[in-house]
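Undergrad: coordinates only, no sequence provided:
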């Protein structure tokens, strides 16, 4: 019987109620000049089945293993499979942008949200000018994070939407989905019992593989210990907080499960991001995003008179190698990096961000952390989820979360209507009240900001500061210096 991976099982047990695992991704399509875009629920259902009707995620759901003896298993969905996964909602109120966001929040909070891995929803009654063009067609994908990460969702997007305008009615239907015999709910417990010994063997094998990999940090320590002691060296950067320490707290660190949320949205030309990358050799798009968030947070905290003396901490999911085009699974591992709010200059902040983020990703890139993580989650996903909840309650978590999912350079079309905006709304905030969901569309970077109402009482001001941070980074140039490692902090 096929079961979800360890990271997915961690999410499944960590969040409990299914709606807490739901991720709502909105796609707005400009239909003003469109002639062949599906605009009704029935037309959308036909379009979905023609393009991804063979996708197992439309015909399966997750079922827990009794006594939590194994990870949840994929079973045949007899409640609402296939075409029944395509539904519609009417936007609340007058259909304004605020009403649209409130409706997306409501979709994410519906009691059955996340009960199935993939749903397609047509949002009707949207009248959100100037944020969206008049008459926009708004499609929502509601996914279960236990079943798929952002990369898998992006693969679903590319299958559901086209990269060129086309007549959806002329789409050649995909082959009919055929369920496998193993997708029956009855043998879940029996297969879990039969799999205990193989799972234990897998756990031992993963640990052995991990132990054969040299930890880069340990290697550096050993190398340093083999040399003669040298004179003390003045540190070139603020001291990074030790991983076992709780992050410093500010007013943004409220209850991550605060029911009232605020949302903001920001677009940044990719040309601006590219200009910022050139300021520091080797800097990536992710580095620029993190540095911009750090710079904005620093300004926000300064304005509120509470800039801490230590860097904040940021949670980032780190992708690990996976099969290309996969539409399910969570091929990610955890990562926590410092947000150098102690650096007064944006370029110094970007330089420090690039250095420390590279170190974290290089360590993950060896595979050791991921293997050990998979070993633990193969046998003990429920216990790991319980420990994570305990750690979060005790405050050992990040101040901020940044999630990057880049969908490539190709545009998205629904029939012949081009996508002009995407936004993410989710309740996956446990451990980080302020989150940034980052993606790209056409020639723009899009940032969805979500926070507890008390942690970000002035979201528009924060949005403006984040916009200014990207602009400032793009205009900056790294000054030549005899000592490039020297950093000015305040």
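TA: Here it is on my side, so go on. No experiment lies behind these values; they were computed from the predicted model shown.
Undergrad: alpha carbons only for contacts and neighbour counts from here, please
TA: Noted.
Undergrad: residue 7 should be in a helix, yeah?
TA: Yes - when the secondary structure is assigned by DSSP: H, G, I helix; E, B strand; the rest coil, residue 7 falls within a helix.
Undergrad: try this one side by side with the last:
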């Protein structure tokens, strides 16, 4: 019997008809060596059937309490049927990249059946006309897996582990994870009496734990609070300007993506010597926003602020116990108003370092810790109040998440995965989420938005490429100058 953690439950309580809490992965595979005899749907179905034991996500569903009296439970689905979760799909002619993006967005935008395990996989056959300039290395006969999982069950890090457990490390079918020693997790349905007892116990215990957490945090947050109270320097405060991304979001989401060599991204760190790879990601996103908004004559004079999720797991945490969400966050000033790309990059690097060390990181971690001790009914009510208050627009303009992945090729039934992309939930007043996934020497930049927020998503994707190329050109110039000076 496993009860949901408060952070997982937030993705239930904050879900609306317009903004679902779905997380979607788009994996593109080149055809296997035996492509002529390859029955794509049946082969993938057999493979997934053989890996159902690698994660409880596959076969357990939610048990919710009336009026959200307490957090829900995971229970085994006694009537689990894999055919209810696998779907055969194909693109209409000509079967190109834009159509694949539209299909992924359509799947992402549909609600899940909350009476079943919260996942589904769409197997998209015969990708025969993918333009090399839009998505490289997709030969005719390739296929895609569009996997949708409710965010209540998974975050970025656990999602990568989930997909790795489904994958092989060679065309011969050698599992990427040790699937033979995985112990199955069974969640029996709790009795009504047990759920009521736990609800009463949690409501009594939660206020005490809440106060204990707050008391432990005072020494770390007090200096920052005092400084902010006495400071008159407005430049130290991240004031969120209203932008076109802070509007109501349409229920039908949109998706696009592009990819860059990971080695090139790492080389860009030479432009800001103290930068991390995450700073490079933010710099490219900021550059894209600068170019996009400038082209639309809509660039604010003050910078946009990004909400940046951070993996909160211990480095050596047991992967068998880390499904669900373990994240904190920080806010990041993107300095989108700065025209010079290097100055913008250096400003982002300095700001993120301070955020991690000081008040932004501490306050985000504190809110995460405190939310762990809210009773279920309180969390449900608080989530609704947050949605009604439009607080998202007061905290950030958009979100940017960088999720590291495996740097070796992964396979499924002999077919090599050549691209990985992701879509994530949006919220009203936060209509843009940029997700980067690193895999096998590349990093993809995935865009989740809606047409009323970004009506020209292809142009925004071009702006990402433009931002990358201008930093790459400056890096090459810096390297050439260094060579001449030797």
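TA: Cool, got the structure. Source: prediction; values computed, not measured.
Undergrad: quick check: TM-score for this pair?
TA: Their TM-score after superposition, calculated using TM-score structural alignment, normalised by the length of structure 2, is reported as 0.84; 464 aligned residues with a CA RMSD of 3.5 Å.
Undergrad: please, where are all the strands along the stretch 101-250 of structure 1?
TA: In order along the chain, the stretch 101-250 of structure 1 carries the following strands (DSSP state E, counting those that start in this stretch): 118-124, 137-144.
Undergrad: can you show me the strands along the stretch 351-490 of structure 1?
TA: Listed in chain order, the strands of the stretch 351-490 of structure 1 (DSSP E, counting those that start in this stretch) span residues 400-404, 413-414, 417-426, 434-441, 444-452.
Undergrad: can you say which of those strands is packed in most?
TA: strand 413-414 (a mean of 27; mean count of other CA atoms under 10 Å).
Undergrad: residue 94 of structure 1 contacts residue 124, doesn't it?
TA: No - under the criterion of CA atoms under 8 Å, residue 94 of structure 1 makes no contact with residue 124, lying 11.3 Å away.
Undergrad: can you pull out the helices in structure 1?
TA: Chain-ordered helices for structure 1, with DSSP state H as the definition, fall at 6-15, 41-52, 97-109, 150-160, 188-194, 196-211, 216-225, 270-277, 285-303, 346-365, 368-393, 459-475.
Undergrad: now these in CSV, with mean neighbour count?
TA: Written out in CSV, the entries for the helices of structure 1 read as follows (neighbours: other CA atoms under 10 Å):
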stretch, mean neighbour count
helix 6-15, 24
helix 41-52, 20
helix 97-109, 20
helix 150-160, 20
helix 188-194, 17
helix 196-211, 15
helix 216-225, 11
helix 270-277, 19
helix 285-303, 23
helix 346-365, 20
helix 368-393, 19
helix 459-475, 19
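Undergrad: would you format these as JSON lines with distance to residue 70 of structure 1 included?
TA: As requested, those are arranged in JSON lines below (distance: least, CA to CA, whole Å):
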{"stretch": "helix 6-15", "distance to residue 70 of structure 1": "9"}
{"stretch": "helix 41-52", "distance to residue 70 of structure 1": "30"}
{"stretch": "helix 97-109", "distance to residue 70 of structure 1": "27"}
{"stretch": "helix 150-160", "distance to residue 70 of structure 1": "23"}
{"stretch": "helix 188-194", "distance to residue 70 of structure 1": "6"}
{"stretch": "helix 196-211", "distance to residue 70 of structure 1": "8"}
{"stretch": "helix 216-225", "distance to residue 70 of structure 1": "33"}
{"stretch": "helix 270-277", "distance to residue 70 of structure 1": "44"}
{"stretch": "helix 285-303", "distance to residue 70 of structure 1": "35"}
{"stretch": "helix 346-365", "distance to residue 70 of structure 1": "26"}
{"stretch": "helix 368-393", "distance to residue 70 of structure 1": "7"}
{"stretch": "helix 459-475", "distance to residue 70 of structure 1": "42"}
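Undergrad: between those, which one is closest to residue 65 of structure 1.
TA: helix 188-194 (6.0 Å; CA to CA).
Undergrad: for the residue nearest the centre of structure 1, give me its contacts.
TA: Of all residues in structure 1, the one closest to the mean position by CA atoms, centre = their mean is residue 403, 3.9 Å from it. Shown here is residue 403 of structure 1, whose contacts under the criterion CA atoms under 8 Å, 6 or more residues apart in numbering are 316, 317, 435, 436, 437, 438.
Undergrad: which one in structure 1 is aligned with residue 151 of structure 2?
TA: The pairwise alignment with structure 1 assigns residue 151 of structure 2 to residue 145, based on TM-score structural alignment.
Undergrad: that match against residue 23, yeah?
TA: Yes - using CA under 8 Å, residue 145 of structure 1 is in contact with residue 23, at 6.7 Å.
Undergrad: what does residue 293 of structure 2 align to in structure 1?
TA: Using TM-score structural alignment as the criterion, residue 293 of structure 2 maps onto residue 301 of structure 1.
Undergrad: quick one: the closest residue in space to that match that isn't next to it in sequence and residue 342 of structure 1, what's the gap?
TA: Spatial nearest neighbour of residue 301 of structure 1, chain neighbours left out: residue 307 (5.0 Å); criterion: CA to CA, 6 or more residues apart in numbering. Using CA to CA, to the nearest Å, one gets 8 Å for the distance from residue 307 of structure 1 to residue 342 of structure 1.
Undergrad: joint contacts of these two?
TA: residue 298.
Undergrad: more neighbours: these two, which one.
TA: Neighbours were tallied for residue 307 of structure 1 and for residue 342 using other CA atoms under 10 Å; the higher tally belongs to residue 342 (23 against 20).
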